[in-house]
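Participant: pasting a predicted model and its sequence here:
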Amino acid sequence: MPTKFGLKNTSSRPSRPLVTPSNPLIISVLTTLGSILISCCIWRFSIRLIRVREPRRGMFQWPFQALVSPGQYVLELAFAEYFLQRYPRESPGPLRERVNALIGKRNLPKWIKAASLQNLVFPYDDIDKLKRHDKEPPVRSVFWALFGTIYLCFGMPEVYRVLFEVIGMDPEDDYCQPKLRRHLDDVDVVSVEFEEQLSWLEVAAYKVWPQLMEILGYPLQMIDNIPEITEARNIELGLGLQLCFLHPSKYKSEHPRFCFDRLEYLGQKIQDLVMAERLLIKYIGAPGKWLQEKHGRLLLNKLWALSEEKHLQRFIIYGENVENKYEHNRRLKNPSTTSVQQAIHGLSYCVYGKPDVRRLMF
């Protein structure tokens, strides 16, 4: 009979219980190796079906498709974190160009070949002779599923190790550099270049609205051995919340970093990964395409629900010249409200980690 995913159960006899080893370490290793091998090897046999008409939905699904979306979001989050720390004064535009130059669909076949995995994806060695539309889709799916498996089994440090040591990606190479563009002067009033410099205590003297802190449930109760760590974390949280609600129309022309752009960029990536993990665990046997559609609908509903329920849009600070326009035009206000929500997710990930992002979303 049909299941809730649209798949048919064709089994006519009950499945026999599997005999598994009793050592937890052996179970973990076998699970990891099995997931990676399935992710890489299955395309070797499926490459012949690329030109075949796509079968009716629900009748044919590859077992590793559910790992494709987490792998994609893991890679985007990994490089977003890296480049945001590596280039603290760059806007998200150049950062996206750097990420796309590394893990864009045109460059993934090169990394598969550098890792000597082309034989597991294609039945022959020379993949350079293949046409792009025959080569890029299977390579992209295998690459994403591979890193989705690595992340779920070993965590983010292993993802960085495989990217930089095994595959040999170089984020500082010439092909990763963004296009030249006109940059606004990034004046930093707290740097040593100015005679009248502000201390961090003076910068942190501005208090965030207590009502906003109460709505979001901040600050969280954290147990620290050193009291100064808790105080510093709360100061970072207060300064970050100011940026989360600071629209680019306010100060970006004079101070490019005084807006929510960078936090919004990070928040997009972490909320995608958190949602993908939740759906993968909740619907363990669901097809990959169904999970992707569910991911988009549910994430959009979560963003709207939190913003509308908590009335966060009333805290957004716009520029004087566009304030009336944004407040009375939903086509302008809705994207800015979504950006603020994503910036809050990025801030919570920076200050408290991924568990706090789950708390805000669910």
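Facilitator: Right, received. Where do you want to start?

Participant: can we go C-alpha only for contacts and neighbour counts from here?
Facilitator: OK.

Participant: run through who's touching stretch 338-347.
Facilitator: With contacts defined as Cα atoms under 8 Å, 6 or more residues apart in numbering, stretch 338-347 is touched by 237, 240-241, 244-245, 260-268, 270-271, 303-304, 307, 316, 357, 360.

Participant: so which of those sit within helices?
Facilitator: Members of those lying in helices (criterion: DSSP state H): 237, 240-241, 244, 261-268, 270-271, 303-304, 307, 357, 360.

Participant: mark which of the contacts of stretch 338-347 are buried, thanks.
Facilitator: Listed as buried from those are 237, 240-241, 244-245, 260-268, 270-271, 303-304, 307, 316, 357, 360; burial here means 16 or more other Cα atoms under 10 Å.

Participant: any idea how far A305 is from E214?
Facilitator: Relative to A305, E214 is positioned 18 Å away (Cα to Cα, to the nearest Å).

Participant: the structure to be compared is supplied as follows:
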Amino acid sequence: MTALVGTVSLAAALVTAPSAAAAPTAAQSPDPNLTVTSVTLGRSSVLVSGLNRFVVGVTVKAGYNSTVETPLNVFFQRTGGVGPLKYMIAGQLKRTGGTLKDGTWTGTVDIPSTANGTFKVYGVLPGYLQPGDMTTETPFDGPSIAVTGVHLPKLAVQVIPRVVPFGSPYQVKAVIYDSATGKPYGVRLPLQVTFDNLCVEHDAVTRLTDTAGVLYTSFPAAAADWLNCVRVRGRFFDTISHGFFPLRPGIVAAIPSKTSAPVSTYVPVNGSVAGAPYRCPVLLQRLHGRTAWRLANQSTVRQSGRFTVVAQPPNLGNNSYRVYFPTCNRFQAGYSRMFAIQGT
């Protein structure tokens, strides 16, 4: 079963990495009130199987120059190994000792098998995790933990129909299985299959697969224009997730501005591609003989979904043209109807 993956890399990153651990923008900066003295972990190595999570204690000694009590969040990133998970979070550690300006915060990180590899503490963030925060982690060169993951879960996704027509509802078939055996785990498992902002937020509806690890979810037509995703949720980050955009047909319309023109003069051909695949190429082709289509001109789709290519009829009489839209990102290849420009 082949997963249908969209081509917008940022969209995929939003569901594979914690939102608060994404690369900071120019507007983001560490909280100047936080000073981190140390971060310690309750273990240096763990073994995790399947969809289990191993709970490891995390302790932070820090000072926060504020009068408002706040939790701390500790961020880990992969430094070795080949598991699918790239980031982990020990979220909302509570102060359990000392003062706010010189205290100890404790909590846990719940480590899944998909972490398989080595993870290192790289930063600490005060407050509650919110997508779009204007602060980023305070850098801290912390300890590492080695994770041995076995029987890692894997997701497969099938969109039905494979290419979703505009204006039509569709289904997503999600399958979760043991990557070591290629077989289901044999129990019903919780999945979130959703779209748009719920691919990065915590409050999407969770449903159970059947015992074969299969879950069908129906989507309205409008959902195909947004990021879709399948998630196995954890407390602060997903155990495993997969983001994708459903495939769309290439529907092309093109009309010449003139149906006749003197030989070798320029004739604009205006058209549109459904779904507005911005910056994708469109190729004007002219018919040679009975079956050979050759490139005559090319352009790109504007943000509005419209385009203009220029024909230059080389011969007297009818010159046959069409506009070809090659597969671009999630949009499939398509042709406009053939049209003629008479050379005079």
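Facilitator: It's in. Note that the structure is predicted; figures quoted are calculated from it, not measured.

Participant: what TM-score do the two superposed chains give?
Facilitator: Taking TM-score structural alignment, normalised by the length of structure 2 as the basis, the two superposed chains have a TM-score of 0.21; 128 aligned residues with a Cα RMSD of 7.1 Å.

Participant: residue contacts, F147 of structure 1?
Facilitator: Applying Cα under 8 Å, 6+ apart to F147 of structure 1 gives the contacts 71-72, 74-75, 159.

Participant: now those in TSV, with secondary structure and distance to L332 of structure 1?
Facilitator: Conversion of those to TSV gives the following (DSSP: H, G, I helix; E, B strand; the rest coil; distance: Cα to Cα, whole Å):
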residue	secondary structure	distance to L332 of structure 1
G71	helix	32
Q72	helix	29
V74	helix	30
L75	helix	31
V159	helix	38
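
Participant: so which bits of the strand or helix carrying F45 of structure 1 are buried?
Facilitator: Taking DSSP states H and E as the definition, one finds F45 of structure 1 inside helix 24-46. Neighbour-count burial for helix 24-46 of structure 1, counted by 16+ other Cα under 10 Å, picks out 32, 35-36, 38-44.

Participant: ok, these vs S348 of structure 1, which is closest?
Facilitator: Minimum distance to S348 of structure 1 across the buried residues of helix 24-46 of structure 1 is 30.3 Å, recorded for T32 (Cα to Cα).

Participant: you'd agree that closest one is up against Y151?
Facilitator: No. Counting by Cα atoms under 8 Å, no contact exists between T32 of structure 1 and Y151, whose distance comes to 10.5 Å.

Participant: one step back: quick check: the two most widely separated of the contacts of F147 of structure 1?
Facilitator: Of all pairs drawn from these, the one with the largest separation by Cα to Cα is Q72 and V159; the distance is 12.0 Å.

Participant: and P139 of structure 2, how far from Q342 of structure 2?
Facilitator: Using Cα to Cα, one obtains 68 Å as the distance from P139 of structure 2 to Q342 of structure 2.

Participant: mind checking which of the two has more residues around it?
Facilitator: For P139 of structure 2 against Q342, the residue with the higher neighbour count under other Cα atoms under 10 Å is Q342, and the figures read 18 against 15.

Participant: and the gap between the more buried one and V60 of structure 2?
Facilitator: Note on Q342 of structure 2: its distance to V60 of structure 2, by Cα to Cα, is 78 Å.

Participant: check I89 of structure 2 too.
Facilitator: In terms of Cα to Cα, I89 of structure 2 sits 13 Å off from V60 of structure 2.

Participant: same question for T104 of structure 2.
Facilitator: Relative to V60 of structure 2, and taking Cα to Cα, T104 of structure 2 is found at 6 Å.

Participant: what's the answer for D110 of structure 2, then?
Facilitator: Counting by Cα to Cα, the separation of D110 of structure 2 from V60 of structure 2 is 16 Å.

Participant: with D102 of structure 2 instead?
Facilitator: Computed as Cα to Cα, the D102 of structure 2 to V60 of structure 2 distance reads 11 Å.

Participant: neighbour count: those two, which is higher?
Facilitator: Set side by side, D102 of structure 2 and V60 show more neighbours around V60, with 23 against 15, by other Cα under 10 Å.
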